[in-house]
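A.B. asks: Have a look at this fold, sequence not included:
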């Protein structure tokens, strides 16, 4: 595409109230934690085929799968352990305590991630202009032929791209859920799916203002530490 909706730089991107972003950021932190767990043992260690190492590898893989089961929701089950998310959210006008993100999801599922992404997207605020990212010759041609898109077209294209990445994240996470809770899960398939889900989620977050992501992570850090013990590195 030759269009980038309203991207004059990070501060001028479409944006939503910070509380609308919190659920998606929390799920991203959970996904990053899952990736760290799965990658804790280098693949090279699984290549040793001695009998003693085979037993060790099997135990290591089982431990990793069990840890991942603590993060992902089992398909067909609903989350019973939830609690309200109360955070002080600052904006230009005030400091307020927000519970509008509803109940904290403590486990990852494709459907929950979809809901979190939709919560942010449905609250997006767009401006009255956009940047055309076509090359110089294409820009001249589009202007000459009066083919510049209207702002509504650009907004639709922006939302479609967000939905594309959201759908990809949802699908990959649902695939992980299905595999992790198999009787004999394929560890390497899980590891690959985690990488793909993480890459797709990163693409979705590339459309979000960086300063909003950092502020959401700062607000979530104390609760995440309390629940999960450490903040994962972005991957």
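C.D. replies: Perfect, I can see it now. Quick caveat, the model's predicted, so the values are computed rather than measured.

A.B. asks: going forward, measure contacts and count neighbours with C-alpha atoms only.
C.D. replies: Fine.

A.B. asks: Would you confirm that residue 219 contacts residue 87?
C.D. replies: Yes - between residue 219 and residue 87 there is a contact at 6.8 Å, judged by Cα atoms under 8 Å.

A.B. asks: I'd like to know how many residues surround residue 166.
C.D. replies: Residue 166: 24 surrounding residues under other Cα atoms under 10 Å.

A.B. asks: Then the one 4 residues further on?
C.D. replies: Number of residues near residue 170 (other Cα under 10 Å) recorded here: 22.

A.B. asks: cool, the one 5 residues further on as well?
C.D. replies: By the measure other Cα under 10 Å, the count of residues near residue 175 is 19.

A.B. asks: where's it relative to residue 3, distance?
C.D. replies: 32 Å (Cα to Cα, to the nearest Å).

A.B. asks: Check residue 29 too.
C.D. replies: 30 Å.

A.B. asks: In terms of neighbours, single out the busier of the two.
C.D. replies: Between residue 29 and residue 3, counted using other Cα under 10 Å, residue 29 has the larger neighbour count: 21 against 17.

A.B. asks: here comes the other one, which I'd like you to weigh against the first:
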């Protein structure tokens, strides 16, 4: 591993709580790994030999339904932590939605390190609680929000989570970005049909809230109205 102090997600990743010496010790246990879009890091139900910080890129967590369909249960971004510390099997598959770069640790080495560093264990607990909160918010989205509100909520989240640290202040939100997923994946994430997703994009564009220069690019033209659609306080 290179010097962890130069990592672009250093201040947001799970290791942010560590002192310099501790950070270097953890860095010595890890390695950088680049994976291509569509490549799977962990498979649902299989042994989970690694955990990782996402340095760059977007990954999905998914499970297979009994009828063979895939259900995307979460989308993970730069600085997010993936894997199951202190666990033996992965409850979901972890697959890259874009080309990605990860900081990977063997689970056993990371578990041993975490046991010796209470601050890191506290950070793991906080991340777990944050993910639980996100899961509850997503349940509300899927259970109560309309198709338009779901699309707007996803676009707001992407505009905030795709910011690259070092290029923009941490709190800056993007008004132009590339979608890391296609229309079918958006439909799977939001519990909609692909036809509904396409209609909603067209509707929001027609209302002048966003522009769609091509299939992947989104330009937010009126953030206040988009937030109103998403019911963002």
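C.D. replies: Noted; the coordinates are in hand. Being a predicted model, the structure only gives us computed values, none of them experimental.

A.B. asks: TM-score for this pair?
C.D. replies: Once superposed, chain against chain, the TM-score is 0.30 (TM-score structural alignment, normalised by the length of structure 2); 118 aligned residues with a Cα RMSD of 6.1 Å.

A.B. asks: what does stretch 188-199 of structure 1 contact?
C.D. replies: Contacts to stretch 188-199 of structure 1, defined as Cα atoms under 8 Å, 6 or more residues apart in numbering, come from residues 28, 31-32, 34-35, 38-39, 168-169, 172-173, 175-176, 179-180, 235.

A.B. asks: what comes up buried for that stretch?
C.D. replies: 190-191, 193-199 (16 or more other Cα atoms under 10 Å).

A.B. asks: Show me these that map onto helices.
C.D. replies: 190-191, 193-199 (DSSP state H).

A.B. asks: Among the residues you listed, which one lies nearest to residue 96 of structure 1?
C.D. replies: residue 198 (31.5 Å; Cα to Cα).

A.B. asks: What's the separation between that closest one and residue 28 of structure 1?
C.D. replies: Counting by Cα to Cα, the gap from residue 198 of structure 1 to residue 28 of structure 1 is 8 Å.

A.B. asks: now do residue 163 of structure 1
C.D. replies: In terms of Cα to Cα, residue 163 of structure 1 sits 16 Å off from residue 28 of structure 1.

A.B. asks: Which one's more surrounded, these two?
C.D. replies: Neighbours per residue, other Cα under 10 Å: of residue 163 of structure 1 and residue 28, the larger number sits with residue 28, 23 against 17.

A.B. asks: For the more buried one, list the residues it contacts.
C.D. replies: 198, 201.

A.B. asks: And for residue 217 of structure 2, nearest residue in space, chain neighbours not counted?
C.D. replies: residue 178 (4.5 Å; Cα to Cα, 6 or more residues apart in numbering).

A.B. asks: hey, which helix is longest across structure 2?
C.D. replies: helix 118-144.

A.B. asks: Now do the buried residues in that helix.
C.D. replies: 119-121, 123-124, 127, 138, 141-142.

A.B. asks: What count of nearby residues applies to residue 212 of structure 1?
C.D. replies: By other Cα under 10 Å, neighbour count at residue 212 of structure 1 equals 20.

A.B. asks: in terms of contact, does it touch residue 18 like I think?
C.D. replies: Yes - Residue 212 of structure 1 lies in contact with residue 18 (Cα under 8 Å); the separation is 6.6 Å.

A.B. asks: Quick check, residue 23 of structure 1 in contact with residue 116.
C.D. replies: Yes - the pair residue 23 of structure 1 / residue 116 is scored as a contact, 5.4 Å apart, by Cα under 8 Å.

A.B. asks: where do the helices sit along structure 2?
C.D. replies: Using DSSP H, helices in structure 2 cover 20-29, 107-116, 118-144, 147-161, 183-190, 194-206, 223-230.

A.B. asks: Next, the angle helix 107-116 makes with the third one.
C.D. replies: Relative orientation of helix 118-144 of structure 2 versus helix 107-116 (axes from the mean of the first three to the mean of the last three Cα atoms, to 10 degrees): 110 degrees.

A.B. asks: Likewise for the first one?
C.D. replies: What separates the directions of helix 20-29 of structure 2 and helix 107-116 is an angle of 170 degrees, with the same axes, to 10 degrees.

A.B. asks: How about the contacts made by residue 68 of structure 1?
C.D. replies: By Cα under 8 Å, 6+ apart, the residues touching residue 68 of structure 1 are 34, 37-38, 180.

A.B. asks: Out of the residues you listed, grab the one that's most surrounded.
C.D. replies: Busiest of the contacts of residue 68 of structure 1 [other Cα under 10 Å] is residue 34, holding 26 neighbours.

A.B. asks: and it, which of the three is it?
C.D. replies: Look at residue 34 of structure 1: counting by DSSP: H, G, I helix; E, B strand; the rest coil, its state is helix.

A.B. asks: Which strands or helices does the helix or strand harbouring residue 167 of structure 1 pack on?
C.D. replies: If you go by DSSP states H and E, residue 167 of structure 1 is part of helix 151-180. Packing partners of helix 151-180 of structure 1 (3 or more Cα pairs under 8 Å, 6 or more residues apart in numbering; DSSP states H and E): strand 3-4, helix 51-69, helix 110-121, helix 187-205.

A.B. asks: quick one: which of the contacts of stretch 188-199 of structure 1 is nearest residue 58 of structure 1?
C.D. replies: Looking across those and measuring by Cα to Cα, the closest to residue 58 of structure 1 is residue 38, at 13.7 Å.
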